[in-house]
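Visitor: could you work out the structure for the sequence below:
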Amino acid sequence: MTYETAKSRFAEWGIDTEAALMRLAQVPISMHCWQGDDVAGFEQRSGSSGGGIQATGNHPGRARTPDELRADLEFAYAMIPGQHRLNLHAMYMDTNETPERDEIEYRHFVSWVDWARDQGLGLDFNPTFFAHAKADDNLTLSHPDPGIRDFWIEHGRRTRDIAAAMGTALGSPAINNIWVPDGMKDLPIDRQAPRARLEASLDAMLAEEQDPATMRDAVESKLFGIGVEAYTVGSHEFYLGYAIRKGTLLCLDMGHFHPTENIADKLSAVALSVGELLLHVSRPMRWDSDHVILLNDDILAMGQALISEDLLGRTHIGLDFFDATISRTAAWVIGTRNMQKALLRAMLLPLERLKEAEETLDFTARLILTEELKDLPYGAIWEEFCKRDDRPAGAQLIGELTRYQTGVAHRG
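Guide: A predicted model of the protein is given here:
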C-alpha cells in the first residue's frame, strides 16, 4: 500500500498522519551503550565481578574497544530514523589511565563527548555501582561499612559532575541515572537499616546542587536480581518516596517489576506526584532478563500511555536490554525502532473520539473502535517515516543488518 492511500484511510478516522510523522521525528530515544559489548566496559583495572549483571550468549562481533563500540553505534543510528541520544555508563571511560571509580573525571570521557557532538547526539550518564570488588557483597550505598559507602558516594558525586559537564558541552541536559544492586540473597532480619543508610548516602551524593539545564538526577528501583532474590534495598516504594521528597526523576525500568505487572499503568499514577519520569524500556521473560523489546502488547501499552495521557513531554525514554545470543547491532536497531513504532501507533489513534466514548460510559463504542483501528495500515506510515529520513525498512533493513554483522564477525 502506498503512503497516500494509507494517509486517506487514516483521514477517514480524522487522523492527520503528517502531524504524527512530524511529532515522532521530535522524540529522542536514549540508546544504551552496554548492549554493544555485553556490559563489559573499558576500565583498565581488573578483578571486578558481575554484581548481578549477566549477558548470556557469545555471538561473534562484540565490541572490544571504544572505537569499535562507536563504529557499531554509528551503524545502528544510521538504521534508525530520527535524532537520538546515547546512554553511557561510567565504566565505559575512554582513557589509558587507570583511575579508581572514586577518581574518575570528565577528561576520561571527552572522546565520547567529541564523538557525540560530531554525530549530533545528546548524552546521558550512569554511575556504575556493579562489577567492582567493592560491590561483591551486593551492597554499595547501603553497606554497613562506612568506608565502602564513602567510596561509592564519591563515585556518585563525580558522575554528577561529569554528566553536568557533558550537558554543558552538548547544550542538552544529561540524565544521570542512579541504580544500585544492593540487596540480599536470603531473608534479612532488619530491612530498615540498609534503607536508612541508602537514603543517607543518596542525600550526601546529591547534596551539591546542579543546574537542571545541564544535568538531572534520576533514581531507579528494582524488584530483585541475581544475588538479591530475597530483599532489594532500593525497591519501587523506596525510590518513589525518595523522588517525591527530593524532586528527582523517577526511573521505571520495565524489566524491574514482576512480569505480570503493567508498567504502562504506573505512568499515570506516579505522574501525579513526580514531575519528570525516566523510562528504561526492556522486556522481562519470567524475571529481570532484559530481552530485546518486541512490538508487543506491553510496548504498545507504554506508547499509548505516553501519548493518551500527555506524558511524552515529561518523560525521557531510554532503552535497557543486553542480549549476546544475537547480533548486538541488530538488537539496538530492532529495539529502538519498535519503541518508535509503538509511539507512532499511539499518535495515529483518534484519541478524542476514544476518550469521548469513555467519558460518556459508552464502553461498547470504545471496544468497537479499538478493535477496528487495529486493521489500519500502520506499516505504510512507518515505511514513509523511514523513507523521509533515508532509512531502510523491510527486506532492505534485513540486508543491511546482515551485511554489517558479517563485517564484524571476525572480532571473535
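
Visitor: please count neighbours and contacts with C-alpha atoms only from this point.
Guide: Will do.

Visitor: give me every residue that touches the nearest residue to Lys134 once chain neighbours are set aside.
Guide: Computed as C-alpha to C-alpha, 6 or more residues apart in numbering, the closest residue to Lys134 that is not its neighbour in sequence is Ile148, at 6.7 Å. For Ile148, the contact set (C-alpha atoms under 8 Å, 6 or more residues apart in numbering) comprises 134, 140-141.

Visitor: compare with the first, here's sequence two:
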Amino acid sequence: MANIKEQYETAKQAYSKWGIDVDSVLETLKRVPISIHCWQGDDIGGFEVNRGELSGGIDVTGDYPGKATTPEELRMDLEKALSLIPGKHRVNLHAIYAETNGEVVERDELEPKHFEKWVQWAKENRLGLDFNPTLFSHEKAADGLTLSHPNPEIRKYWINHCIQSRKIGEYFGSELGTPCLTNIWIPDGYKDIPSDRLTPRKRLKDSLDKIFAVEVNEDHNIDAIESKLFGIGSESYVVGSHEFYYGYALRNDKLCLIDTGHFHPTETVSNKISSMLLYSDQLALHVSRPVRWDSDHVVTLDDELREIALEIVRNGALDHVKIGLDFFDASINRVAAWTIGTRNMIKALLYALLTPNDYLMQLQDEGNFTDRLALIEEFKTYPFGAVWDYYCEQMDVPVKESWLEDVKTYEKEVLSKR
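Guide: Below is the predicted model:
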C-alpha cells in the first residue's frame, strides 16, 4: 500500500533527525524472538489422560467458545496466531502438553518421545521450543507443596519430574538447533503465617541441588528458576521467593526468571532489570499484566510494558534477556488474546528502539532534566504507528486492526464448530 510506504518515509525523516536509522531498527527487531505460551489456547488444561482440576494458585476465568481440546487443535490455533504476528518466534510448552497416545504416563516418567509431534511441528514452522515442568494440578501437589514438601517421597517424585523435564528441554534444543529454556516454577507456600520459613527453603535448595546435579548439555538446554511473592492459597508465604531464587541463580549459574505479575503491586519489574544484569549475564522474563494481583491479564501496551522494553533496549540487553509471555484469558477469543499480547510486546520493543536513548541518558548525566522530560513526552506522539504498520506489511502480516477480521473468520469456520 503506497500510503503505508509514504507514511513510513515521513516517519523515517522525523526519527533520522535524532540519529535513529529506522531501517536498521526493523532489522534488529526481526531478530528478537518472543516465546509464546501454549497454555493461553486451552486454559492450562493440557492433554494428560488422568488430568485433574487446575490448582496451584492458578485461576482461569471465562468460558469463551472454541477452546482447543486436542494437540492438533492447539497447534492449529497457534499457527493462526503466528500468522498474524510479525517475526519468527518460539513456543513455550508445559509438561502437561505431552502426547502419550492414550496411555497414563506419570510426570516423573515423561520422555522426549512424548513430545516428538511438537518437535516435528516446530521444525515444519521453523520455531524454537521452550519448556516447563508442571508442578501443579496433580494429586501429589494437592496440599500446595512439591519440591519443599516434608514428605521425602513426594519431593523425590517432583525432583525426578524436573530432571526428566530438563532432558526433554535438551532434546528440544538438540533437534531444533536453538537452546530450550527450561523453567522451574513451583506453587509451594502457606495460606497463613508460617512458624518455620527456613526449613522449607532448605528442602527446596536440596531439591534443586539434586535436580541440577544431573548433567544436560547446556548448548541445548538453559536452566531457569522463577520466583513468586504470593498466590491463591499461599498468601502469607511462598518458599521460592525472589531473594531465594536470585541468590540460588547467582551461586549456581542459573537464569533467574522474573514474572511481571509475581511481585508486590507497587513493585515494577522494569526497575529490577538493570540491577540484575549487573550481576547476571542473562535473565528471563514472563511478561503478563497483573490487575491488583497476579491475574495474568492479556498484555497491553501500557507504561510498564514500554518501560520494560526501554530497559532492555537502552541497556543493550536484547541478547541478554529471554522474553516470554504468560497470560491466560478465557473470556475472549483465545487466538485474539495471543495476537494482542504478542503484538504488543513487539510494539513495545519497537517503541524502545525508536527512542533516542543515548541522548536522553546524556541529558540525565548533564542534569538537564527539563529537556529530558520534554523529549520523553514528545516521543510518545512521534510517528511510531507508521513504522509499525510498515513493519507488519513487510513481514506479510495484517496491518492495523485488519487482523481481527482474520480471527473472526477463523472463529466462524473453525472454533465455533468444536
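
Visitor: show me the contacts for the counterpart of Phe263 of structure 2 in structure 1.
Guide: In structure 1, the residue equivalent to Phe263 of structure 2 is Phe257, according to TM-score structural alignment. The contact partners of Phe257 of structure 1, by C-alpha under 8 Å, 6+ apart, come to 222-223, 263, 288.

Visitor: among those residues, which one has the most neighbours?
Guide: Each of the contacts of Phe257 of structure 1 was scored by neighbours using other C-alpha atoms under 10 Å; the highest score is Lys222's, at 27 neighbours.

Visitor: any idea how far the residue nearest to that residue when sequence neighbours are not counted lies from His108 of structure 1?
Guide: Spatial nearest neighbour of Lys222 of structure 1, excluding adjacent residues (C-alpha to C-alpha, 6+ apart): His256 at 4.7 Å. Distance check for His256 of structure 1 against His108 of structure 1: by C-alpha to C-alpha, to the nearest Å, it reads 30 Å.

Visitor: and if you look at Gly412 of structure 1?
Guide: Distance, Gly412 of structure 1 to His108 of structure 1, using C-alpha to C-alpha: 27 Å.

Visitor: show me where the stretch 251-400 of structure 2 has helices.
Guide: 270-279, 303-314, 334-353, 357-366, 369-378, 384-394 (DSSP state H, counting those that start in this stretch).

Visitor: single out the most deeply packed of those.
Guide: When those are scored by mean count of other C-alpha atoms under 10 Å, the highest mean neighbour count falls to helix 334-353 (a mean of 24).

Visitor: that helix vs structure 1 - mean distance after superposition?
Guide: With mean C-alpha distance after the TM-score superposition for structure 1, helix 334-353 of structure 2 departs from structure 1 by a mean of 0.4 Å once superposed.

Visitor: what is that helix packed up against?
Guide: Helix 334-353 of structure 2 sits against helix 22-30, helix 71-82, helix 303-314, helix 384-394, helix 403-413, with contacts defined as 3 or more C-alpha pairs under 8 Å, 6 or more residues apart in numbering; DSSP states H and E.

Visitor: switch to 6 Å and redo it
Guide: The contact analysis (3 or more C-alpha pairs under 6 Å, 6 or more residues apart in numbering; DSSP states H and E) places helix 334-353 of structure 2 against helix 303-314.

Visitor: by how many degrees do the helix it packs on and helix 334-353 diverge?
Guide: Orientation note: helix 303-314 of structure 2 sits at an angle of 50 degrees relative to helix 334-353 (axes from the mean of the first three to the mean of the last three C-alpha atoms, to 10 degrees).

Visitor: over to the aligned partner of Thr168 of structure 1 in structure 2. Which of the three states is it?
Guide: In structure 2, the residue paired with Thr168 of structure 1 is Ser174, using TM-score structural alignment. Secondary structure state of Ser174 of structure 2, per DSSP: H, G, I helix; E, B strand; the rest coil, is helix.

Visitor: burial count for Ser174 of structure 2?
Guide: 16.

Visitor: tell me the contacts of the spatially closest residue to it that is not a sequence neighbour?
Guide: Closest residue to Ser174 of structure 2 in three dimensions, ignoring its sequence neighbours and counting by C-alpha to C-alpha, 6+ apart: His220, at 5.5 Å. Contact analysis of His220 of structure 2 by C-alpha atoms under 6 Å, 6 or more residues apart in numbering lists 170, 173-174, 179.

Visitor: show me where the stretch 1-150 of structure 2 has strands.
Guide: All strands of the stretch 1-150 of structure 2, identified by DSSP state E, counting those that start in this stretch, fall at 35-37, 90-94, 128-132.
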